[in-house]
Every structure is written in C-alpha cells, then in structure tokens.
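> The sequence and its predicted three-dimensional model are supplied below.
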Amino acid sequence: MDGPTSYDEDMTDCLFCRIVEGEIPATVVADTDDVLAFRDITPKAPTHVLVIPKAHYANAAELAAADPALAGRLIDVAGTIATSEGVAEDGYRLMFNTGRHGGQEVFHVHLHLLGGTPLGPMLAI
C-alpha cells in the first residue's frame, strides 16, 4: 500500500488496514490494485458495502487532497458494484462520514454504498 499514512506501526490498530492485509476476514465484493470493497457487518440497508482505498487515509478530505484520482476510483467502483448488486436502476446512496460528529467510527476513509430499499431523505443510523 502506498499513501501518506500507509500501513505501518501507526496503523496496526486500524480495522480496515487489517482487513486489507488479510488479518481480519471480510466478505469481499470487489478488489482492485488500490481499492477494496466488502460487505458491512452491521448493514443499514439490504445492500451495504464499504468501499475503501487500500492505502490508509483518515477521512474523505484527506484522501481527496492527497489523491483525487483515487477518490474518484472509489466512486467508480461503487457504481460498478451498485450495478452488479442490482440496485443501480432503482437508486442507491453513496455516503462518506467524516469525523466523530459526522458519524465516522473507523478512521480509515470508507465510502458507504447503500441500496435495495427506499432510503428516504435521511438515513437513520
């Protein structure tokens, strides 16, 4: 993994870095050179997939500033998954939570892909 804060001693406690390294199992739905997507273990919708860069970035703003092309690839992979999961036609939500007040619980940037049910204007988590 490459990136300004790629997996090293500081990232040993990062859940998502450990998933990328294969230390923790996940139900993977997409895997590219720089992006990994897997099912959320506590889904908030019938389709709930987390799309992450393999390199560690703390949040969406950090990723976008450091590597805007990689940020775009997360969205591209999410769109491909939405199609393969059968939720693209009816619609789906892409969501980044950034910071504690934004609802971020794992401080490795991740894009939520949610679909398979009407989500309404707000998603209750």
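Yep, it's here.
> Please make it C-alpha for all contacts and neighbour counts, starting now.
OK.
> Could you give the separation of the longest helix along the chain from the chain centroid?
As assigned by DSSP state H, the longest helix anywhere in the chain is helix 68-84. For helix 68-84, the distance from its own C-alpha centre to the chain's C-alpha centre is 10 Å (CA atoms, centre = their mean, to the nearest Å).
> Could you name the helices and strands sitting against that helix?
strand 28-31, strand 35-39, strand 47-53, helix 60-66, strand 92-96, strand 111-115 (3 or more CA pairs under 8 Å, 6 or more residues apart in numbering; DSSP states H and E).
> got a list of contacts for the third one?
Going back to what we said before, that points to strand 47-53. The set of residues external to strand 47-53 that reach it, using CA atoms under 8 Å, 6 or more residues apart in numbering, is 34-40, 70, 74, 77-78, 85, 87, 108-116.
> Narrow those to those that are buried.
Taking 16 or more other CA atoms under 10 Å as the criterion, what is buried in those is 35-40, 70, 74, 77-78, 87, 108-116.
> this is the comparison structure:
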Amino acid sequence: MKNYIIFKKIINKTIPADIVYQDKIVTAFKDINPQAPIHILIIPNIFIISINEINENNSYIIEHMFRISLKIAKKENISQDGYRIVINCNKNGGQEINYLHMHLLGGKKLGKIC
C-alpha cells in the first residue's frame, strides 16, 4: 500500500489539492486519477488505517462521511441521476493507500460491480 502521508498533507494544505469540502471531521477533494466525471475522495481528518479500525469511539466519522457524500452529490448535481460510494479495505479489497477513504463517483452511467 502507498504511504498515507499524502492525505495528511492534503488535510493540512501543505500540497495542492482541489478541495471541495472541509470541516473539523473530514476533508473531500477531487481524485487526481478520476474513474468517472465526478470522482471525489472523502477522508477523515484523523488517521484511521481502514474500515476495519472503526469502533464505538470513532463510528461517528463514518456517519459523517456518508452525510457529507450526500451533500457533495447534491452540490455536484448527481444525486438525482445516481452515484456510487465505495470504501475499499486492505490489499485484496483494492485499498491502495493505507488511510480510510471513501470514493464518491458519478456523472455518468456506472457499470454494475455485483
């Protein structure tokens, strides 16, 4: 897995990124290698390796990530046509950066994955 430091630098704004939303809990920014016309990553501002690390003390973060994804989908005008939310977990699940992140994809008809 690639190093998670890049996400910390985006959160702290020490490297350029197209940030579309930021609050005290999450940061959302456009993916530099988009897989759809709209491809936004939503990450917690505190380091969590993967979805496996969610527990009763930090589960509010996942709820907030989903709420913000809906807010962004509405802002990007994809909430009515449809969009996909993906959270990959660990190597076999496709997680390339060992930092919990949610992909918000939309802006075109997406193929079935299941």
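Structure's in. What do you need? Predicted, not measured: the structure shown is a model, and the values here were computed from it.
> Work out the TM-score between the chains.
Remark: TM-score between the superposed chains equals 0.91 [TM-score structural alignment, normalised by the length of structure 2]; 111 aligned residues with a CA RMSD of 1.6 Å.
> For residue 7 of structure 2, which residues are in contact?
Residues near residue 7 of structure 2 by CA under 8 Å, 6+ apart: 43, 99.
> any idea what it aligns with in structure 1?
Mapped onto structure 1 by TM-score structural alignment, residue 7 of structure 2 lines up with residue 16.
> I'd assumed its match was in a helix, is it?
Yes - when DSSP: H, G, I helix; E, B strand; the rest coil is applied, residue 16 of structure 1 is found to be in a helix.
> picking up where we left off before, what range in structure 2 does the longest helix of structure 1 sit on?
On structure 2, the counterpart of helix 68-84 of structure 1 by TM-score structural alignment is residues 59-75.
> mean offset of that stretch relative to structure 1 (after superposition)
By mean CA distance after the TM-score superposition for structure 1, the fitted stretch 59-75 of structure 2 averages 0.5 Å away from its aligned residues in structure 1.
> how far out from the middle of the chain is stretch 47-61 of structure 2?
Here stretch 47-61 of structure 2 is found 14 Å from its chain centre; the criterion is CA atoms, centre = their mean.
> So which bits of that stretch are buried?
Within stretch 47-61 of structure 2, the residues scored as buried using 16+ other CA under 10 Å are 48-51, 61.
> hang on, the earlier thing: can you convert the helices and strands packed on helix 68-84 of structure 1 into a markdown table and add a column each for distance to residue 122 of structure 1?
Output for these, formatted as a markdown table (distance: least, CA to CA, whole Å):
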| stretch | distance to residue 122 of structure 1 |
| --- | --- |
| strand 28-31 | 26 |
| strand 35-39 | 21 |
| strand 47-53 | 16 |
| helix 60-66 | 20 |
| strand 92-96 | 10 |
| strand 111-115 | 12 |
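> With respect to residue 103 of structure 1, which of these lies nearest?
Judged by CA to CA, the one of those that comes nearest to residue 103 of structure 1 is strand 92-96, at 9.1 Å.
> Could you list the residues in contact with that closest one?
60, 75, 78, 82, 109-116, 119.
> What is the equivalent residue in structure 2 for residue 35 of structure 1?
Checking with TM-score structural alignment, residue 35 of structure 1 has residue 26 as its match.
> Just to check, its match is in contact with residue 45?
Yes - in this structure, residue 26 of structure 2 is within contact of residue 45 by CA atoms under 8 Å, at 5.0 Å.
> what about residue 42 of structure 1, how many residues close to it?
Applying other CA atoms under 10 Å, we find 7 residues neighbouring residue 42 of structure 1.
> go on, the one 4 residues further on?
Residue neighbour count, defined by other CA under 10 Å, stands at 11 for residue 46 of structure 1.
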